[in-house]
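**Student:** Here is a sequence together with a model predicted from it:
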Amino acid sequence: MARRYFTLALLTEGRSDQWFLCPVIDRQVAALACEGAVGFDYSGVVTGECFTVAPRDSVVREVRELLRYFDIVLIHHDHNERGKAEAVREALAAYAARIVPLVPVRETEAWMLTDLEALREATPMQDTAWQVPHDVERVADPKAILNDALGRRRDAERDFDRLGQTVCLESLAKVSAYRPWVCDLRAAMEQQRFL
């Protein structure tokens, strides 16, 4: 039997989220693929054209269009837009099983703080004497801590891709809001018989 091709799209709040989440998602899909007996081909997540901070109707239209071409669509929001992903799923109820919310407790930047070694690799010239918070999702301002870790460079977002490529998935799995989207992604992939 021929292997199937798995396609995945992502809508995020902004580009800096994409730079971190795209490599993390690709690595997580590869990890899930190792769990399955079916096997599939996958060439990486594709980002949509609009950001999820756009008006809800625009996001619904974008997701509807993406569902024509992709098996699953991930919708990223930070805490202040938490209900929008569920509203999109409700608006597209017939496809809700193929729409997976990806929502941190506060901000995606908190997830970037989970692995001290990955932070050291992303900032080899920085003094990393500071400590990674025990519960990164309780940090009131993860962007400020991340900026300190990255040396407050003007374009620190460039390091987000490197963090996404190197952050330990096991460390991310300990983060409370990370686990649900992985479980939802696994369930959506199982429903479509990719796992």
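**Tutor:** That came through, no problem.

**Student:** Only C-alpha atoms from now on, for both contacts and neighbour counts.
**Tutor:** Will do.

**Student:** Can you give me the distance of the residue nearest the centre of the chain to residue 156?
**Tutor:** The residue lying closest to the centre of the chain (CA atoms, centre = their mean) is residue 21, at 4.0 Å. Per CA to CA, to the nearest Å, residue 21 is found 15 Å from residue 156.

**Student:** Please apply the same query to residue 194.
**Tutor:** From residue 194 to residue 156 the distance is 36 Å (CA to CA).

**Student:** quick one, which of the two is more surrounded?
**Tutor:** Each of residue 194 and residue 156 has its neighbours counted (other CA atoms under 10 Å); residue 194 has more, 22 against 16.

**Student:** wouldn't the more buried one be in contact with residue 42 here?
**Tutor:** No - under the criterion of CA atoms under 8 Å, residue 194 is not in contact with residue 42, lying 10.7 Å apart.

**Student:** How about the host helix or strand of residue 190, which residues are buried there?
**Tutor:** Using DSSP states H and E, the element containing residue 190 is helix 178-191. Buried residues in helix 178-191, counting neighbours by 16 or more other CA atoms under 10 Å, are found at 178, 180-182, 184-189.

**Student:** Repeat that for stretch 71-90.
**Tutor:** Within stretch 71-90, judged by 16+ other CA under 10 Å, the buried ones are 71-78, 82, 84-86, 88-89.

**Student:** what's the longest helix in the protein?
**Tutor:** helix 15-35 (DSSP state H).

**Student:** What segments of the protein are helices?
**Tutor:** 15-35, 56-67, 82-91, 108-111, 116-122, 142-149, 158-166, 169-173, 178-191.

**Student:** Distance to residue 129 added to these, as JSON lines?
**Tutor:** Shown next, in JSON lines, are the helices of the chain (distance: least, CA to CA, whole Å):
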{"stretch": "helix 15-35", "distance to residue 129": "23"}
{"stretch": "helix 56-67", "distance to residue 129": "42"}
{"stretch": "helix 82-91", "distance to residue 129": "34"}
{"stretch": "helix 108-111", "distance to residue 129": "18"}
{"stretch": "helix 116-122", "distance to residue 129": "10"}
{"stretch": "helix 142-149", "distance to residue 129": "9"}
{"stretch": "helix 158-166", "distance to residue 129": "18"}
{"stretch": "helix 169-173", "distance to residue 129": "20"}
{"stretch": "helix 178-191", "distance to residue 129": "26"}
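
**Student:** One more to weigh against that first structure:
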Amino acid sequence: MTLRVLFLSEGSSDGGLVPHIERVAAQVDVPVIVSAPDLSWLRKPVGREVSDKLRAARELSEDFDLALLHRDADKFSTETRRDEISTSVAAVWPNLAYVPVIPVRMLEAWLLLDEAAIRQVAGNPKGRVDLQLPKASTVEKVPDPKKVLKETISKASELRGRRLEDLNKRFPRNRHRLLELLDQEGPVSEVTSWRTFVAELSEALKSCHG
């Protein structure tokens, strides 16, 4: 039986997480089809809350076995975000099996650890400038990982002037690519929120698959 999995992310560039969902499924020997609808294409604007996205997705299709619901912790605790997601599911789509995906503080924290990938995305794979990347044990304490990631890609590129401006404009695309390149067995495997995501997804897949 192939599981139909719905992934609702915070933004379109988070779609790079889909290959990782598929890899985790392969690791537990559960066949899946992952749908990650871009709700921004809908005629009626969809709000940013989990409940808004769930409501819009349910109107498109109810034919899912499991949902992954992404919500960055930001300035809130993981428990607060879990409660928010749980309340949203209960109100909008009762009985939906789901896994909360809660990076601390933002998903960009998962992308700040792979030096080789950052240099590759920056277009300067053989660069030598010191990027001063955080350690896995401290990356979840970085106040604004999105800002730090953008600055780090710029630094790794060693570009100046107009070329640097052009690179910075491509940040959403580069962020998406970094997420695709993320090594599940690399430093991110030591990050608490990532390990929780993988563990809970694995268990949910096995449970839904029977």
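**Tutor:** Cool, the structure landed. Everything numeric here is computed off the predicted structure, so don't read it as measured data.

**Student:** one step back: and of the buried residues of stretch 71-90 of the first structure, the nearest to residue 25 of the first structure?
**Tutor:** residue 74 (9.7 Å; CA to CA).

**Student:** Now do the same contact list for that closest one.
**Tutor:** Contact analysis of residue 74 of the first structure by CA atoms under 8 Å, 6 or more residues apart in numbering lists 8-11, 99-102.

**Student:** can we see that at 10 Å?
**Tutor:** For residue 74 of the first structure, the contact set (CA atoms under 10 Å, 6 or more residues apart in numbering) comprises 8-12, 25, 45, 47-48, 63, 85, 98-103, 181, 184-185.

**Student:** May I see the buried residues of stretch 45-63 of the first structure?
**Tutor:** 45-48, 50-53, 59-60, 62-63.

**Student:** what about the helices of the first structure, which gets the closest to residue 136 of the first structure?
**Tutor:** Taking these one by one with CA to CA, helix 108-111 is closest: 5.4 Å.

**Student:** when you align them, which residue in the second structure goes with residue 32 of the first structure?
**Tutor:** In the second structure, residue 32 of the first structure lines up with residue 25, judged by TM-score structural alignment.

**Student:** I'd guessed residue 84 of the first structure sits against residue 58; true?
**Tutor:** No - in terms of CA atoms under 10 Å, residue 84 of the first structure does not count as a neighbour of residue 58; the distance is 11.6 Å.

**Student:** Now do the shared contacts for those two.
**Tutor:** residue 52.

**Student:** What separation is there between the residue nearest to the centre of the first structure and residue 87 of the first structure?
**Tutor:** 22 Å.

**Student:** And for residue 59 of the first structure?
**Tutor:** From residue 59 of the first structure to residue 87 of the first structure the distance is 10 Å (CA to CA).

**Student:** Could you do residue 108 of the first structure as well?
**Tutor:** 20 Å.

**Student:** swap in residue 23 of the first structure?
**Tutor:** For residue 23 of the first structure, the distance to residue 87 of the first structure - CA to CA - is 26 Å.

**Student:** now swap in residue 5 of the first structure and tell me
**Tutor:** For residue 5 of the first structure, the distance to residue 87 of the first structure - CA to CA - is 29 Å.

**Student:** Could you do residue 153 of the first structure as well?
**Tutor:** For residue 153 of the first structure, the distance to residue 87 of the first structure equals 37 Å [CA to CA].

**Student:** With residue 157 of the first structure instead?
**Tutor:** Taking CA to CA, one finds residue 157 of the first structure at 29 Å from residue 87 of the first structure.

**Student:** Then residue 140 of the first structure?
**Tutor:** In terms of CA to CA, residue 140 of the first structure sits 26 Å off from residue 87 of the first structure.

**Student:** Kindly report the same for residue 191 of the first structure.
**Tutor:** Counting by CA to CA - residue 191 of the first structure and residue 87 of the first structure are separated by 21 Å.

**Student:** and if you look at residue 95 of the first structure?
**Tutor:** Counting by CA to CA, the gap from residue 95 of the first structure to residue 87 of the first structure is 13 Å.

**Student:** Could you do residue 173 of the first structure as well?
**Tutor:** Taken as CA to CA, the span from residue 173 of the first structure to residue 87 of the first structure is 26 Å.

**Student:** swap in residue 166 of the first structure?
**Tutor:** 33 Å.

**Student:** Residue 24 of the first structure too?
**Tutor:** 25 Å.

**Student:** Now residue 60 of the first structure: closest residue in space that isn't a chain neighbour?
**Tutor:** residue 88 (5.6 Å; CA to CA, 6 or more residues apart in numbering).

**Student:** check contacts around that neighbour.
**Tutor:** 56-57, 59-61, 63-64, 75, 95-96, 99, 101.

**Student:** Turn those residues into JSON lines, columns for distance to residue 124 of the first structure.
**Tutor:** As requested, those are exported to JSON lines (distance: CA to CA, whole Å):
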{"residue": "56", "distance to residue 124 of the first structure": "41"}
{"residue": "57", "distance to residue 124 of the first structure": "43"}
{"residue": "59", "distance to residue 124 of the first structure": "38"}
{"residue": "60", "distance to residue 124 of the first structure": "41"}
{"residue": "61", "distance to residue 124 of the first structure": "42"}
{"residue": "63", "distance to residue 124 of the first structure": "39"}
{"residue": "64", "distance to residue 124 of the first structure": "42"}
{"residue": "75", "distance to residue 124 of the first structure": "32"}
{"residue": "95", "distance to residue 124 of the first structure": "44"}
{"residue": "96", "distance to residue 124 of the first structure": "43"}
{"residue": "99", "distance to residue 124 of the first structure": "38"}
{"residue": "101", "distance to residue 124 of the first structure": "33"}
